[in-house]
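Trainee: sequence plus the predicted model coming up.
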Amino acid sequence: MTFGEVPDERFLLLVYRVPSSTSRARVAVWRELKRMGALYVQQAVCVLPDRPGVRERLGKIRARIGELEGESMHFVLDKVEEQERHMLVTSFKENSAKEYAEIVEECETKFFKEIEFERFRENYTFEEAEEIRQDLEKLKRWLRKVEERDWMGAPGRDVATAKVAECEQLLEAFEADVYERVGGSEQG
């Protein structure tokens, strides 16, 4: 069975256990692994591509698991069957594509609407422009994080990048309008 062009990728497998006395510890480990872009194959078992920096970050998470009185085992998967490798690559791509789609949705349903609403209200204040600027910075950070863990070149990156750029253009136009309306009157 052939699946087309799937890179001959080495993967890292992490199997861990964190004491069940508190969900806080389990959630903290899960959250950090998800931030890295880990793909969970079942509870407390995840896979990451063997890429520069990943082993070091994984080592820190394993140390944290130890501090939480948990245990972990780390394996390097040198040889992964083509079908499983294809499934892993596809799953990584799907995860990243979903995140890119969420960024696009955030731009279209919240950011664009926020600027439209403030224009409708004629709320041309420096404070409002600054608040929207902070929202844009959050979107940019989110996009950078998704790009960093987009191990397999998922679809949607270009669309998400374009939408965030469109957000920036809308904000710059709004800021220009704020300056024109109140910029001179705030000096004094």
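Mentor: Sure thing, it's come through. Numbers count the residues shown, from 1 in each chain.

Trainee: from here on, contacts and neighbour counts on C-alpha atoms
Mentor: Will do.

Trainee: next, the contact list for W151, please.
Mentor: Counting by CA atoms under 8 Å, 6 or more residues apart in numbering, W151 touches P49, F92, K93.

Trainee: closest to R35 among those?
Mentor: F92 (13.1 Å; CA to CA).

Trainee: so that closest one versus I61, what's the distance?
Mentor: To I61, F92 is 20 Å away according to CA to CA, to the nearest Å.

Trainee: one step back: export the contacts of W151 to JSON lines and tack on distance to L136, neighbour count and secondary structure?
Mentor: JSON lines is the format used below for the contacts of W151 (distance: CA to CA, whole Å; neighbours: other CA atoms under 10 Å; DSSP: H, G, I helix; E, B strand; the rest coil):
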{"residue": "P49", "distance to L136": "30", "neighbour count": "23", "secondary structure": "strand"}
{"residue": "F92", "distance to L136": "26", "neighbour count": "24", "secondary structure": "helix"}
{"residue": "K93", "distance to L136": "25", "neighbour count": "19", "secondary structure": "helix"}
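
Trainee: take this one as well and set it beside the first:
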Amino acid sequence: MKWIIFIYKVPPQPTKYRAYLWRELKKFGAIYLQDGVCLLPDSDDVHLFIGALGEKVREFGGQESTFLSSTFAAEKDQEMVDQFNLARTDEYNELIPAIERLHSYFEEEELWEFDDEQLRKIREEFQKLLKQFQAIEARDYFEAETGRKVRVRIDRLRKQLQSL
């Protein structure tokens, strides 16, 4: 398996630079091997992302290096995949309370009789949940099992909403 290792260092001040880089790397699903050293699976999308992020690091007055690695032993590859899956599982699990809350509307409301305002709020909440799910799914490089389970629950909610 091939991996992209992104190493960066930016000045300690202003701290907003570090926060920006951390947020962007998190959005793309990177895992940190140590401070300023991130790992992502090799893909064209990741190359484009890291290229743009490297420009930002230099713009912030920092330094960056990017390496392509294919030297991990099979067990080390699996360890890295497991770390990615664990990170995505944690993110998927954060969605479960919202899924359960939406599902409870259908259990509690007799015959699913919602007024227009309730229905609007439920649909807005579902769209927000769906957007969060899709963002996680986009960085779920190794298809964590929890993602499949959450997708089933979201699809069930979608069908319930469509039936109204």
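Mentor: On my side now, so go ahead. Bear in mind that the values here come from a model prediction, so they are computed numbers and not experimental data.

Trainee: skipping adjacent residues, who's closest to the aligned residue in structure 1 for I7 of structure 2 in space?
Mentor: Using TM-score structural alignment, the equivalent of I7 of structure 2 in structure 1 is V15. Computed as CA to CA, 6 or more residues apart in numbering, the closest residue to V15 of structure 1 that is not its neighbour in sequence is V45, at 4.5 Å.

Trainee: tell me which residues touch that neighbour, please.
Mentor: By CA under 8 Å, 6+ apart, V45 of structure 1 lies in contact with L13, L14, V15, Y16.

Trainee: at 10 Å instead, please
Mentor: L13, L14, V15, Y16, R17, A38, L39, S72, M73, H74 (CA atoms under 10 Å, 6 or more residues apart in numbering).

Trainee: save the contacts of W151 of structure 1 as CSV, and put in distance to A25 of structure 1 too.
Mentor: Below are the contacts of W151 of structure 1 laid out as CSV (distance: CA to CA, whole Å):
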residue, distance to A25 of structure 1
P49, 24
F92, 25
K93, 28
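
Trainee: okay, which residue is most central for structure 2?
Mentor: A centroid search over structure 2 (CA atoms, centre = their mean) returns I136, at 3.1 Å, as the residue closest to the centre.

Trainee: thought it was touching G29?
Mentor: Yes - shown here, I136 of structure 2 and G29 form a contact pair, counting by CA atoms under 10 Å, at 8.1 Å.

Trainee: need the residues touching each of these two.
Mentor: What both I136 of structure 2 and G29 touch, as defined by CA under 10 Å, 6+ apart, is the set A87, R88.

Trainee: tell me the counterpart of L58 of structure 1 in structure 2.
Mentor: In structure 2, L58 of structure 1 lands on I50 (TM-score structural alignment).

Trainee: how many neighbours does that match have?
Mentor: Residues contacting I50 of structure 2 under the criterion other CA atoms under 10 Å number 22.

Trainee: what sits against it?
Mentor: By CA under 10 Å, 6+ apart, I50 of structure 2 lies in contact with I4, I5, F6, E24, L25, F28, L40, D44, K56, E64, S65, T66.

Trainee: pick the one among the residues you listed closest to K128 of structure 2.
Mentor: F28 (18.9 Å).

Trainee: in the one helix or strand R101 of structure 2 maps to, what's buried?
Mentor: Element membership for R101 of structure 2, per DSSP states H and E: helix 74-108. By neighbour count on 16 or more other CA atoms under 10 Å, the buried set for helix 74-108 of structure 2 is 77, 80-81, 84-85, 87-89, 91-92, 99, 102-103, 106.

Trainee: the residue mapped onto A25 of structure 1 from structure 2 and G61 of structure 2, how far apart?
Mentor: Using TM-score structural alignment as the criterion, the counterpart of A25 of structure 1 in structure 2 is Y17. Distance, Y17 of structure 2 to G61 of structure 2, by CA to CA: 10 Å.

Trainee: mutual contacts of these two, please.
Mentor: V10, P11.

Trainee: for the two, indicate the residue with more neighbours.
Mentor: Neighbours were counted for Y17 of structure 2 and for G61 using other CA under 10 Å; Y17 has more, 19 against 12.
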